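>>> structure of the sequence below:
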Amino acid sequence: MSGKTVVRGELSVPGDKSISHRAVMVAALATGVSRVGGFLHAADTLSTVGMMRALGARIEEVSPTELRIEGLGLRGLVEPADVIDAGNSGTTIRIGSGILAAQPFLSVITGDRYLRRRPMGRVIDPLARMGASILGRDGNRLPPLCIRGGPLRGIRYEMPVASAQVKSSLLLAGLYADSPVTVVEPKRSRDHTERMLAAMGAGVARDGNAVTVAPCERLDPLVMTVPGDLSSAAFFLVLAAVTPGSSLTVRGVGVNPFRTGILDVLRGMGADIRQVGERVEGGEPVADLVVQGAELVAARVGPEEVPGLIDEVPILCVAAAFAAGRTEIRGAVELRVKESDRIAAMVDCLSSLGIPCGEYPDGLWVEGPAGVSPAGPCDSRGDHRIAMSLRILGAAAGVRVEVTDVDCIDTSFPGFQPLLEGLTR
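As a prediction, this is how the structure comes out:
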């Protein structure tokens, strides 16, 4: 399948979603005033803002992308007067649970109908081992969560599956524990939380795949500019990469080495992607990404690569549909418990469009190059990354792909559709 769209020009993408979430949380725990520029002003990150405001933090929107946050100190949070609404944000509820578990009060946190289906046992279980009291639906597995905070003890926790959200939750809880907390990952995941805490004066140490945080009395204020989100840039990188003749520059993207797995895989498929103007901003590596369209070949993505591209698998499936051969992705069972079951969602949608593909228990395969034959609306399942991936697929193939519930895109990338239309007009 040869793409019919030629993409040329340059663009910027919104601030990194993962970093924006974490910056708001830790700044609210700091002693003093923090300033966060480049903040992703989207539904998910605003859920985190709402949570920290409910806990007493004063957060001022200087502009849609700049926040001034008056931190309350680690022990200055107050009991929320109402149920905390995390909306669609798994990051808000999972990482936030680590903070709430350490507070000397009761809190209840819930979310929308999609979030209330997402399993929370992976964060509840280790927090309970630290001494937290957390109750949820379905045998303490699903939200809403009722958290009775209190004294926590340090633990060494070996994670069965790499998850930056679970790791971050435990590290933030560890700031309050009576002894150090060590989290051992089977494969290293994104390290934004560790970078921020270290920059704010917390005692953070790493030994191989183990990261330890020491109990802390005070965090210094945070001053940083959030880099552009590589997960958001990936949609446009793939669009340009699969359409020969295209040339696109995406400015100011975060290239944290634990987030760039998608770039490595695309390059292995034959994509021409260069990093230029590399620099460090707020402790995070940043670069401009320049991509030229090319003919791609299939890839095999193994379990060791998945943590570095877990959020990009849906758009990688789009690249696979244009690549020659069978692309296989294994060791990605984490995708079953994202905003949707992303394995099932992508296979259902690609199959309905006539693209050969199939599921494994822990992954999927896609055969290309394939024709795209729209046969009715594709169900996004309320998942922003599924919806955006399908939009990119249609644009690259030069056909109209109808997608349900595209409003969910605003949870991570407001302005995505106008940006796409501007590039492909």
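>>> use CA for all of it now, contacts and neighbours both
OK.
>>> neighbours around the nearest residue to R336 once chain neighbours are set aside, how many?
The shortest distance from R336 to any non-neighbouring residue, by Cα to Cα, 6 or more residues apart in numbering, is to R342 (5.9 Å). Using other Cα atoms under 10 Å, R342 has 26 other residues around it.
>>> so who does R156 touch?
V181, T182, V183, V184 (Cα atoms under 8 Å, 6 or more residues apart in numbering).
>>> returning to that earlier point: wait, the residue nearest to R336 touches I386, no?
Yes. Contact criterion Cα atoms under 8 Å: R342 and I386 qualify, at 7.3 Å.
>>> now for these two: what residues contact both?
P314.
>>> so what secondary structure elements neighbour the host helix or strand of R94?
Taking DSSP states H and E as the criterion, R94 maps to helix 90-100. If you count contacts as 3 or more Cα pairs under 8 Å, 6 or more residues apart in numbering; DSSP states H and E, helix 90-100 packs onto helix 17-29, helix 43-54, strand 106-110, helix 121-129, helix 164-174.
>>> how about those in a markdown table, adding mean neighbour count?
A markdown table is the format used below for the helices and strands packed on helix 90-100 (neighbours: other Cα atoms under 10 Å):
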| stretch | mean neighbour count |
| --- | --- |
| helix 17-29 | 26 |
| helix 43-54 | 23 |
| strand 106-110 | 21 |
| helix 121-129 | 19 |
| helix 164-174 | 26 |
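>>> could you also give me the structure for this second sequence? I'd like to compare it with the first:
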Amino acid sequence: MKTYDPPPDKAITHRALILAAIAGGDTRILGPSICEDTLATAACLKALGISITVSKKMALVKGSGLHGLKKPRGPLNAGASGTTLRLLTGLLAGQDFASTVTGSGSLLKRPADRVAAPLARMGAKIRLSGGRAPVFLAGSALKGMDHKPEVPSAQVKSAILLAGLYAQGATSITERFRTRDHTERLLKHLGANISASGLNIYLKPGPLTAKDISVPGDISSAAPFLTAACLLEGFRLTIKNVGLNPGRTGLVRILKAMGAKISVSGLRSGPEPAGDITVSGSALKGIRIRPDEVPAMVDELPLLALAAARARGTTVINGIGELKHKESDRLRATLALFSSLGLQARADKDSLVIKGPQVIAGGRAADTFNDHRIAMAAAVGALLAARPVKIKNPACVNKSYPGFFRDFKKIFR
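Reported below is the predicted structural model:
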């Protein structure tokens, strides 16, 4: 049996940096994710006057308190990080200064109106560029609101909660489907007046207090290793100290429902649950996946599609519309990856149908569409393919996991 230590969680690190920046006092973020996306968040916060020192073992954030951010000298650059853009938009909406948040590459093509619209309802003076970034914020007084999102998005939810810290009155959110709750957990950890029950979240504005934050391993970065191990006969892998947030473990639950031999041990609590996952090579069967199950594995759907192609029977994944608004049109990119691997799938407006088992032929180049999740899925496909697969632009994994290919080769060589 092999063991694997995944890199620290990117989503938690983003949120920890931002919340620590507006907490009173110094916060130590233990074991932060260091990648292009999180470094973009740190750079933006530094431009807002926050002192941040980052090393592999720790990020030290000297919080300014809720009202201590400084007007930036120029536009804040989120790079290609959608999380950075959306969360900063919520953070800056209620400041007493104007600011601009921009980005680069595919981020400038992704819709920003889904975060701008609810913030405008709170009183934010916000302007977009054709529905996309750059985002221009005049800075304004906000009021709390009751929000019922039409599209499940943890990033939009987080932006509203950040704005709610600065609003007059309480803010409540009622979700249609449960999404990852990293922001809610960290807000509570830092002393915010927040409560959650089922799909309902309630936040009263107020200050945050600095407190150490430990970052577990990233379940999304571990997902390619989990999927590959599941599909290799006779293989056994333990993934150590990985985050087990219920809003992130959808792939684990679905693979188990398909017949995968997966167990969890060493459960640890904290603001975030974590533990060890052991997976063995398994014979899978096709299943139907409901729309409400998708938000908990939206980043892992290309990997699930590969697993479905190797499973016996038909798998139907419903509720896939959100894939079109990721770093690439991830549905189109997944279908292109299938084609390059010699696999077949059928997609309509909101579902993906895959019949298996299919042979992964390989022998062609796989386009990543500059999307780190597609590159990682391509690595799994290449591992299982009958013929070699060349992965185009593999460096796109630097967005979230710079050492991905090194670690993948080490485990599966």
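>>> just the buried ones from the contacts of R156 of structure 1?
Those of these that meet the buried threshold are V181, T182, V183, V184, by 16 or more other Cα atoms under 10 Å.
>>> inside strands: which ones of the residues you listed?
V181, T182, V183, V184 (DSSP state E).
>>> counterpart of the second one in structure 2?
Spelled out, that is T182 of structure 1. Matched across to structure 2, T182 of structure 1 falls on S172, judged by TM-score structural alignment.
>>> residue contacts, its match?
By Cα under 8 Å, 6+ apart, the contact set of S172 of structure 2 is G144, M145, D146, H147, N200, I201, Y202, L203.
>>> swap in 7 Å and give it another go.
Each residue near S172 of structure 2 by Cα atoms under 7 Å, 6 or more residues apart in numbering is listed here: M145, D146, H147, I201, Y202, L203.
>>> map the second one onto structure 1.
Okay, so that is D146 of structure 2. So, by TM-score structural alignment, D146 of structure 2 is matched to R156.
>>> which one is that match nearest to, not counting chain neighbours?
Nearest residue to R156 of structure 1 in three dimensions, chain neighbours excluded: T182, at 4.6 Å (Cα to Cα, 6+ apart).
>>> how near is that neighbour to G50 of structure 1?
29 Å (Cα to Cα, to the nearest Å).
>>> structure 1: which residue goes with A333 of structure 2?
Match for A333 of structure 2 (TM-score structural alignment): A345.
>>> chain center to whatever helix or strand its match lives in, what's the gap?
Element membership for A345 of structure 1 (DSSP H and E) is helix 342-352. Chain-centre distance of helix 342-352 of structure 1: 20 Å, with Cα atoms, centre = their mean, to the nearest Å.
>>> which residues sit against that helix?
Residues contacting helix 342-352 of structure 1 (Cα under 7 Å, 6+ apart): P314, L335, R336, C357, G358, E359, G363, L364, A375, C378, D379.
>>> next structured bit after it?
With elements assigned by DSSP H and E, the helix or strand that comes after helix 342-352 of structure 1 is strand 357-360.
>>> matching residues in structure 2 for that following strand?
Counting by TM-score structural alignment, strand 357-360 of structure 1 pairs with residues 345-348 of structure 2.
>>> centre of the chain versus the matching stretch, how much separation?
Its chain's average C-alpha position is 24 Å from that of stretch 345-348 of structure 2, according to Cα atoms, centre = their mean.
>>> got a list of contacts for it?
Identification of contacts with stretch 345-348 of structure 2 by Cα under 7 Å, 6+ apart yields L335, L352, V353, I354.
>>> and what of stretch 163-179 of structure 1?
Residues outside stretch 163-179 of structure 1 that contact it (Cα under 7 Å, 6+ apart) are 91, 94-99, 101-102, 123, 127, 151-154, 180-181, 183, 189-190, 193, 213-216.
>>> the strands in the stretch 151-300 of structure 2, which residues?
Using DSSP state E, counting those that start in this stretch, the strands of the stretch 151-300 of structure 2 run over residues 171-174, 193-197, 200-204, 208-209, 213-214, 236-243, 261-268, 274-280, 288-289.
>>> could you dump those strands to JSON lines with distance to T100 of structure 2?
Listed next are the strands of the stretch 151-300 of structure 2 as JSON lines, based on distance: least, Cα to Cα, whole Å:
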{"stretch": "strand 171-174", "distance to T100 of structure 2": "24"}
{"stretch": "strand 193-197", "distance to T100 of structure 2": "29"}
{"stretch": "strand 200-204", "distance to T100 of structure 2": "26"}
{"stretch": "strand 208-209", "distance to T100 of structure 2": "25"}
{"stretch": "strand 213-214", "distance to T100 of structure 2": "29"}
{"stretch": "strand 236-243", "distance to T100 of structure 2": "33"}
{"stretch": "strand 261-268", "distance to T100 of structure 2": "40"}
{"stretch": "strand 274-280", "distance to T100 of structure 2": "36"}
{"stretch": "strand 288-289", "distance to T100 of structure 2": "40"}
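>>> in structure 1, what range does stretch 34-51 of structure 2 match?
Going by TM-score structural alignment: stretch 34-51 of structure 2 matches residues 41-58.
>>> thanks a lot, catch you later.
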